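# Need coordinates for the below:
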Amino acid sequence: MIHPLDPRTAPGSTLYAARPAEISPAEWRARVDLAAAYRLASRHGWDDQIYTHISMRVPDRDNAYLMNPYGFRFEEITASNLLLVDTQGNVIDGTGRRGNPTGFAIHGAVHHARADAHCVMHLHNDAIIAVGALKQGLLPLSQHAMRFWNHISYHDYEGLALSAAEQGRLLASLGNNSAMLLRNHGSLTCGRTVAEAYVLMFDLDKSCMTQLAAMSASDQLVQPSDEVLHQTQANLALGPTPDGELEWASLLRKLLREEPDFNT
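Next comes the predicted model:
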């Protein structure tokens, strides 16, 4: 169904109008969505200078995904300046530009292992790093956090370099979950769409900020019963269709108004 307010489908929308002739419509749509995710992450303060990444599998190419070129801030990302790489970390767009090797290691491993992980977000969010450094990790203290109850992974920090052996351990830590705290390091979410990975990251970040605020105010924390947590988590769990579609359409409208160069 065409929604008159969804810039991805609305008649006359300029969202995808700048597509170069040499890039397929499917890849260009992925590029525009991914560039939007970078700009939105920058607005939240989720960027860490030039050192974190959001990647998107290219819909019409095997073993290829898009991510930011090394040295660009999130606010500088556009649909056309994203890198095209393979799951082994090789830049295959013919430009000779560089990517961050650690980013290739994390994103390439997840894209290769998880068919459902079309978009992978790896960030260094302040609140998530702090909660990941707590022994108890994320607690179900807010409704946002309850969606992750018993459905979030943890991976212990092993240093800056991500070896092939650690790639395997990271994937084992992630399992079938769509969100993970990288202890002493950052966050990871993966989604069937950019929208799904983004809303998961939004909820995870808000969950951690809320937990830190509650813990700083008192050590007398109130947690719902396991029965309520089971019910709430089931209600908020990901379903058969990707989450975040309505939210994503509204966010794209905002970017088209305020940062109209992201889709160029």
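
# For the rest of this, base every contact and every neighbour count on C-alpha atoms.
OK.

# now the helices for the stretch 1-150 of the chain?
25-43, 101-113, 126-132, 143-146 (DSSP state H, counting those that start in this stretch).

# and of those helices, who's closest to residue 230?
helix 143-146 (8.6 Å; Cα to Cα).

# in that closest one, what's buried?
Neighbour-count burial for helix 143-146 flags 144, 145, 146 (criterion: 16 or more other Cα atoms under 10 Å).

# Tell me the helix or strand right after that helix.
strand 153-155 (DSSP states H and E).

# Can you pull out the residues in contact with that following strand?
132, 170, 173, 174, 175, 177, 179, 180, 181, 182, 183 (Cα atoms under 8 Å, 6 or more residues apart in numbering).

# can we see that at 7 Å?
170, 173, 174, 177, 179, 180, 181, 182, 183 (Cα atoms under 7 Å, 6 or more residues apart in numbering).

# before we go on, could you also do this sequence so I can check it against the first one:
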Amino acid sequence: MATMASEKSTMRAEEWQARQELAACYRVFDMLGWSEMIYNHITLKVPGEEGAFLINPFGLHFSEVRASNLVKIDIDGNKLDDNPYPVNLAGFTQHSVFHRHLPDVHCIAHTHTTAGMAVSSVEGGLRATNFYACNFAGQIAYHDFEGVTVRAEEGERLIAHLGEKRAMLLRNHGILVMGGSVPEAFIKHWALQRACEIQIATMSLGTPLTVSDDVVAVHQRDLSKAQVPGGPGKADFEAMVRLVDRTDKSWRD
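Below is the predicted model:
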């Protein structure tokens, strides 16, 4: 795309790096089976630009997202580049409210995975019945389904229901996770997705064994001892990007 090529020549290195990291994340999500046609979103704040963030072009599959075709918008929905692609109103409405009010949140991912939607659609939501679910015990927020998220006034309730938590199950809807970086949001989504998948498998076999609050507390206390240095999800995300690169590096463009 000629216009994007000319913009890249004058783009700050920090923005291009952010674009590549976010584009890689879209490809990783697709590789792991978390795409949903042309829907769902991962957004990332643009470093050094107050109120600006990147979002996927509406109409493209996750597998088609590239660094150059990500759309840069502000928190009021105005395009900040001459990208020809539109932006999904549902994605903007939901993500912009968090980017506006949560300075610690840099990356947000929302998906409609089968497991995420299923667990968000049952009484009790996620239960502390498996290793990954124990990661999130007491740390999951819930927001009742109000229909497709296109009304700005719903944002007040999303923020209120999220509180101090940074992972949410949108009831009857799916997964929403947030991180201070792309890798952190990725690994949070990966663990929550695994927790939901395993809960579904467990409940199909019989009555799940619930982990006690005391053991959950020990588990959450000790999790950091089993992480690779470099920040939450960094090594995990880089490993997934290497897998993507084995078959397609076009996300880098």
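
# what span of structure 2 lines up against the longest helix along structure 1?
Ranked by residue count and defined by DSSP state H, the top helix of structure 1 is helix 194-217. Counting by TM-score structural alignment, helix 194-217 of structure 1 falls onto residues 182-205 of structure 2.

# Only the buried residues of the matching stretch, if you could.
So stretch 182-205 of structure 2, judged by 16+ other Cα under 10 Å, has buried residues 182-200.

# How about stretch 129-143 of structure 1?
Quick answer for stretch 129-143 of structure 1 (16+ other Cα under 10 Å): 129, 130, 131, 132, 133, 137, 138, 139, 140, 141, 142.

# nearest to residue 56 of structure 1, of those residues?
residue 129 (23.3 Å).

# before we move on, back to that, got a list of contacts for the longest helix of structure 1?
Outside helix 194-217 of structure 1, the residues touching it (Cα under 7 Å, 6+ apart) are 33-34, 119-121, 127-128, 131, 138, 141-142, 144-145, 189-191, 242-245, 248.

# orientation of it relative to helix 25-43 in degrees?
For helix 194-217 of structure 1 against helix 25-43, the angle by axes from the mean of the first three to the mean of the last three Cα atoms, to 10 degrees is 20 degrees.

# roughly how far is helix 194-217 of structure 1 from the heart of the chain?
Centroid separation for helix 194-217 of structure 1 versus its chain: 13 Å, with Cα atoms, centre = their mean, to the nearest Å.

# just the strands in the stretch 51-200 of structure 1 please.
Along the stretch 51-200 of structure 1, counting by DSSP state E, counting those that start in this stretch, strands occupy 53-57, 64-67, 83-86, 119-123, 153-155, 179-182, 186-191.

# okay, the angle between the last one and helix 101-113?
Put simply, strand 186-191 of structure 1 runs at 30 degrees to helix 101-113, going by the same axes, to 10 degrees.

# And strand 186-191 of structure 1, what does it pack against?
Helices and strands touching strand 186-191 of structure 1, by 3 or more Cα pairs under 7 Å, 6 or more residues apart in numbering; DSSP states H and E, are strand 119-123, helix 126-132, strand 179-182, helix 194-217.

# so the third one corresponds to what in structure 2?
With TM-score structural alignment applied, strand 179-182 of structure 1 matches the range 167-170 in structure 2.

# Just the buried ones from the contacts of strand 153-155 of structure 1?
170, 173, 174, 179, 180, 181, 182, 183.

# Output these in JSON lines, with distance to residue 78 of structure 1 appended to each entry.
Compiled in JSON lines, those are given as follows (distance: Cα to Cα, whole Å):
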{"residue": "170", "distance to residue 78 of structure 1": "30"}
{"residue": "173", "distance to residue 78 of structure 1": "32"}
{"residue": "174", "distance to residue 78 of structure 1": "30"}
{"residue": "179", "distance to residue 78 of structure 1": "26"}
{"residue": "180", "distance to residue 78 of structure 1": "27"}
{"residue": "181", "distance to residue 78 of structure 1": "28"}
{"residue": "182", "distance to residue 78 of structure 1": "28"}
{"residue": "183", "distance to residue 78 of structure 1": "31"}
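
# I'd like to know how far the alignment partner in structure 2 of residue 150 of structure 1 sits from residue 227 of structure 2.
Using TM-score structural alignment, the partner of residue 150 of structure 1 in structure 2 is residue 138. The spacing between residue 138 of structure 2 and residue 227 of structure 2, counted by Cα to Cα, to the nearest Å, is 21 Å.

# can you check residue 29 of structure 2 too?
Applying Cα to Cα to residue 29 of structure 2 and residue 227 of structure 2 gives a distance of 21 Å.

# quick revisit: need the helices and strands packed on strand 186-191 of structure 1 in JSON lines with distance to residue 92 of structure 1, can you?
As requested, these are exported to JSON lines (distance: least, Cα to Cα, whole Å):
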{"stretch": "strand 119-123", "distance to residue 92 of structure 1": "19"}
{"stretch": "helix 126-132", "distance to residue 92 of structure 1": "33"}
{"stretch": "strand 179-182", "distance to residue 92 of structure 1": "29"}
{"stretch": "helix 194-217", "distance to residue 92 of structure 1": "22"}
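
# wait, which of the ones you listed is closest to residue 63 of structure 1?
Among these, strand 119-123 sits nearest to residue 63 of structure 1 (Cα to Cα), with 13.1 Å.

# give the contact list for the residue nearest to the spatial centre of structure 2.
The residue lying closest to the centre of structure 2 (Cα atoms, centre = their mean) is residue 109, at 1.5 Å. By Cα under 7 Å, 6+ apart, the contact list for residue 109 of structure 2 reads 41, 42, 43, 176, 177, 178, 185.

# let's see it at 10 Å
Going by Cα atoms under 10 Å, 6 or more residues apart in numbering, residue 109 of structure 2 touches 25-26, 29, 40-44, 91, 95, 167, 175-179, 182, 185-186, 188-189.

# Check residue 231 of structure 1 too.
146, 147.

# and it, which of the three is it?
In terms of secondary structure, residue 231 of structure 1 is helix; the call rests on DSSP: H, G, I helix; E, B strand; the rest coil.

# Which of the helices or strands spans residue 235 of structure 2?
Here residue 235 of structure 2 is assigned to helix 234-245, by DSSP H and E.

# what's the average distance of that helix to structure 1?
Superposed on structure 1, helix 234-245 of structure 2 shows a mean distance to its aligned partners of 1.9 Å (mean Cα distance after the TM-score superposition for structure 1).
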